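> give me a model of this one.
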Amino acid sequence: MRVVLSTYGSRGDVQPLAGLAVQLRERGAEVRVCAPPDEEFAQRLAAVGVEVVPVGASVRSLVRGALPAPEELPRRAAVMVERFHAAVAAVAEPGGAVLATGVFPAVAGAQAAAEAVGARFVYAALQPTMLPSPHHPPIEFPLAPYRPGLTGNRELWADNIRTMNALFRDAVNDHRASIGLPTVDNVRDHVFTERPWLATDELLGPWPRPVDREVVQTGAWLLADERPLPADLSAFLDAGEPPVYAGFGSMPLHGAPDAARVLVEAARRQGRRVVLARGWAELAPVDGADDCFTVDEVNQQALFPKVAAVVHHGGAGTTTAAALAGTPQVVVPQIVDQPYWAARVAALGIGAAHDGPVPTLDSLSAALRRALTPEVGARAAAVAGRIRTDGAAVAARLLLG
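Model (predicted):
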């Protein structure tokens, strides 16, 4: 059976599919992954033996550039729907399966391909806030804010249908009509389907009930990482007390140009050394002091248990990796679902949520001081033992069952 996994997004959207692909292949499935053409994504997938179908433009180049003008969005959405339909349709097979996540137009294109080919389609969310629920509001689009006067979550989700239709319905329906598929009135609910999947841990990212639709929560899709830490990093770790890890992954941090200095100095205020992850923000040492070590791509599963705290942007993958390590976290949320993960870290008592996306030396120092207390450390260690690691295996069994 051939399974096509499709996404367009940052590393946090691609790596879970790598974890799922490994589990699918172990069960005899033939797997293809349609994903952005960024070299680091291709390398990570190739390392686990997964064939990649590159689609669209580099995500890194997009997020580092200027935001598109509002009038550009419909054209970009239409192009993405068409590109993902073509890519998925070229490798999907009748009777097979297509699972899609990531940005909405890419999911809609993958779904149209599955319908046209005759493959089973599954939409999977990588965070609860993507799915309609009376327990949380929808993510607010910067170019399509909530209408004034709407306060309840049900009202906001009902209005979200109008927003999604305004942003994406023409692009989706024009493409569907061009390939002979029926058009849809409610584009959001059609693409999300009546039974979406949620790939989060039940403790870290719960799906509160009651709700208005069935959601299949599989657990987070983790990819085991056996890579050793670089020898020079291991030597740095062994040379003193556990340092603070600080990095923002795929976030360019346009609004925080002084982030590296703030991160390093906040750790120093707590008497800690720093492992600084360069990432898409291109964080770099602020001076030549030997208490700071800079890394590029690194095995977080091996590193996080060896550090005193993890300061990060609040991506689902980094949040889960730090929680599994039993290491306290400081989340400085930037966009989309990251404020949700910051709130979950604070609610579980396994770290601190920074107020807002731009840390100052005082604000980050205060958050880091809270995270480094013995109480938070003990709670983080206790929660680590309660997080499931079989989510990708659960999803693979469901997809092939």
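
> switch to C-alpha atoms for all contacts and neighbour counts from now on
OK.

> what's near enough to touch the residue lying closest to residue 118 once chain neighbours are set aside?
In space, and not counting its chain neighbours, residue 118 is closest to residue 94: 4.7 Å by C-alpha to C-alpha, 6 or more residues apart in numbering. Listed by C-alpha atoms under 8 Å, 6 or more residues apart in numbering, the contact set of residue 94 reads 117-119.

> same check on residue 319?
Neighbour list for residue 319: 329, 341 [criterion: C-alpha under 8 Å, 6+ apart].

> next, it: secondary structure please.
Classification of residue 319 by DSSP: H, G, I helix; E, B strand; the rest coil places it in helix.

> would you map the strands across the protein?
Applying DSSP state E to the chain gives strands spanning 2-6, 30-35, 51-54, 97-100, 120-125, 197-198, 216-217, 244-246, 274-277, 292-295, 309-312, 329-331, 351-353.

> quick one, which of the ones you listed is packed in tightest?
For the strands of the chain, the largest average neighbour count (mean count of other C-alpha atoms under 10 Å) is found in strand 329-331, namely a mean of 32.

> sorry, back to before: same list, the strands of the chain, but as JSON lines with distance to residue 283 please.
Output for those, formatted as JSON lines (distance: least, C-alpha to C-alpha, whole Å):
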{"stretch": "strand 2-6", "distance to residue 283": "30"}
{"stretch": "strand 30-35", "distance to residue 283": "26"}
{"stretch": "strand 51-54", "distance to residue 283": "28"}
{"stretch": "strand 97-100", "distance to residue 283": "32"}
{"stretch": "strand 120-125", "distance to residue 283": "30"}
{"stretch": "strand 197-198", "distance to residue 283": "32"}
{"stretch": "strand 216-217", "distance to residue 283": "35"}
{"stretch": "strand 244-246", "distance to residue 283": "9"}
{"stretch": "strand 274-277", "distance to residue 283": "7"}
{"stretch": "strand 292-295", "distance to residue 283": "8"}
{"stretch": "strand 309-312", "distance to residue 283": "12"}
{"stretch": "strand 329-331", "distance to residue 283": "17"}
{"stretch": "strand 351-353", "distance to residue 283": "21"}
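
> alongside the first, I'd like the structure of this one:
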Amino acid sequence: MRVLLMAYGSRGDVEPLVGVAVRLRALGVDVRMCTPPDFAELFEAVGLPLVPIGEPVRAFVKAAVTGKTAVPAEGLPQRAAAMTATAYEAVAEAAQGCDVVLATGLLPAVAGARSAAEQLGIPYVFVAYFPAYLPSPHHPPFERPGRPFPPEVTDNRELWDLDTETMNVLFGTGLNAHRETVGLPPVDDFRTYVLTDRPWLATDPTLSPWLEPAELDVVQTGAWFRPDDRPLPADVEAFLEAGEPPVYVGFGSIPLRDADDVARAAVEAVRAQGRRVLLSRGWADLALKDEQDDCLTVGEVNHHALFRRVAAVVHHGGAGTTTTAARAGAPQVVVPQLADQPYWAGRVAALGIGAAHDGPHPSFESLSAALRTALAPETAARATAVAAGVRGDGAAVGARLLIDAARA
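Predicted coordinates for the structure are as follows:
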């Protein structure tokens, strides 16, 4: 059996697929990856073959976060159409001989992946890493660039209907134009075509429950993690052993428009709480500006091992980072930047396992207030209690379901 796993997006879109790939490979399945080329080293480290999609995605993510996008709102349909075509070409090549395609990430690219699977006659599965991607009366959709919702419309069902129209305009026209070039019929509803009527939701039910009733027959698997037994780097281990648990600060694969200011504010706010700092470079290239020994800058590390040994985690609110910190019982401060990150910030606050920062631009004062909440004894106790209910078998569940989908 051969499986193709496709994701077009940041590290948060790609990393969960590695967990499923490792599980599939242990079950004797041949796995191929199809993602932007940014993640070639990640796949090389675990021995997974990669068919890259287009150009590196880091610049695209940076433009989205900083607001310096090269494409104005009126140019989005053309950009989406190009993304669909590029993803189709990569998946059509990578999926040769495969028995099932699983896809996630930016929806125009996922649409190209589904068209390729359809053209090859291969079963297709869509997976989301947060509920707000999926239509439900319990939450609203995202607003699309240049297409704000009318302020008088507040009912979630009406907003999802408007979102259907918006996606058909922004993404559906380009999809159908491309499908015509490869001999496929047009689709009437872009979102339904991409999501299907039975999408998967790879989130932990404790942190992110799927609420019924809903329009879709959603399959919730639990969050996807890869087994990670990498030791911490020697300098990180020495730093941890040299004093009280530090506060970790990192924004993963999210660039920041004001990275130097954020790093300075974060370090000063943590120090003001009497704590040491572990500062993760990430795609924001966060860096220290002084030589004090209470702060250490780190690169790629095993978060599963590290987060069990820190006093709190300050981060951007990606699904993987949020769930990893929750599973480790580490209190959190979430500084959301875009997409699903405000959702995860809200869940952290609602569960009492940390603080949701108000907006994407932290200051010394705002981070200090959030850290006081996260470092309070009652927050630590609550984080420990919630950690006991966070599942660790999601990737194994996803792997078994994918094998079943290939055999159906």
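
> compare the contacts of residue 94 of structure 1 and tell me which has the most neighbours.
Counting neighbours by other C-alpha atoms under 10 Å, residue 119 comes out on top of the contacts of residue 94 of structure 1 with 22 neighbours.

> hmm, it is touching residue 89, no?
No. If you go by C-alpha atoms under 8 Å, residue 119 of structure 1 and residue 89 don't touch, sitting 9.7 Å apart.

> give the contact list for the aligned partner of residue 325 of structure 2 in structure 1.
By TM-score structural alignment, residue 325 of structure 2 lines up with residue 322 in structure 1. Residue 322 of structure 1 makes contact with 304-305, 310, 328-329 under the criterion C-alpha under 8 Å, 6+ apart.

> mean deviation, the longest helix seen in structure 2 versus structure 1?
Longest helix of structure 2, by residue count under DSSP state H: helix 76-94. Superposing on structure 1 and averaging over aligned pairs (mean C-alpha distance after the TM-score superposition for structure 1), helix 76-94 of structure 2 comes out at 1.5 Å.

> show me what that helix is in contact with.
Applying C-alpha under 8 Å, 6+ apart, the set of residues contacting helix 76-94 of structure 2 from outside is 4, 6, 32-34, 51-54, 71, 108-117, 120, 169-171, 173-175, 178.

> which residue range of structure 1 does that helix align onto?
So helix 76-94 of structure 2 sits over residues 73-91 in structure 1, by TM-score structural alignment.

> tell me the buried residues in that stretch?
If you call a residue buried by 16 or more other C-alpha atoms under 10 Å, then stretch 73-91 of structure 1 has these buried ones: 74, 77-89, 91.

> for these, which one is nearest residue 61 of structure 1?
Nearest to residue 61 of structure 1 among the buried residues of stretch 73-91 of structure 1: residue 80, at 15.9 Å, using C-alpha to C-alpha.

> gap between that closest one and residue 336 of structure 1?
Using C-alpha to C-alpha, to the nearest Å, one gets 20 Å for the distance from residue 80 of structure 1 to residue 336 of structure 1.

> for residue 312 of structure 1, same thing?
15 Å.

> now the longest helix of structure 2: how far from the chain's centre is it?
Relative to its chain's centre, helix 76-94 of structure 2 lies at 20 Å (C-alpha atoms, centre = their mean, to the nearest Å).

> what angle do strand 30-34 and it make with each other?
150 degrees (axes from the mean of the first three to the mean of the last three C-alpha atoms, to 10 degrees).

> if any of the contacts of helix 76-94 of structure 2 are buried, put those into a PyMOL selection.
Only the buried members of those enter the following PyMOL selection, criterion being 16+ other C-alpha under 10 Å:
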select buried, resi 4+6+32+33+34+51+52+53+54+108+109+110+111+112+113+114+115+116+117+170+171+173+174+175+178
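
> so which of the contacts of helix 76-94 of structure 2 sit within helices?
108-117, 120, 173-175, 178.

> apart from its chain neighbours, what residue comes closest to residue 143 of structure 1?
Distances taken as C-alpha to C-alpha, 6+ apart place residue 70 nearest to residue 143 of structure 1, at 7.0 Å, with adjacent residues excluded.

> and residue 51 of structure 2, by the same measure?
Using C-alpha to C-alpha, 6+ apart and skipping residues adjacent in sequence, the residue nearest residue 51 of structure 2 is residue 34, 4.9 Å away.

> structure 1: which residue goes with the one you found?
Aligned by TM-score structural alignment, residue 34 of structure 2 pairs with residue 34 of structure 1.

> pretty sure that match is touching residue 55, no?
Yes. In terms of C-alpha under 8 Å, residue 34 of structure 1 counts as a neighbour of residue 55; the distance is 6.3 Å.

> next, the contact list for the spatially closest residue to residue 320 of structure 2 that is not a sequence neighbour, please.
Once flanking residues are discounted, residue 320 of structure 2 sits nearest to residue 12: 6.2 Å by C-alpha to C-alpha, 6+ apart. Neighbour list for residue 12 of structure 2: 253, 318-320 [criterion: C-alpha under 8 Å, 6+ apart].

> residue 12 of structure 2 -> structure 1?
Checking TM-score structural alignment: residue 12 of structure 2 goes with residue 12.
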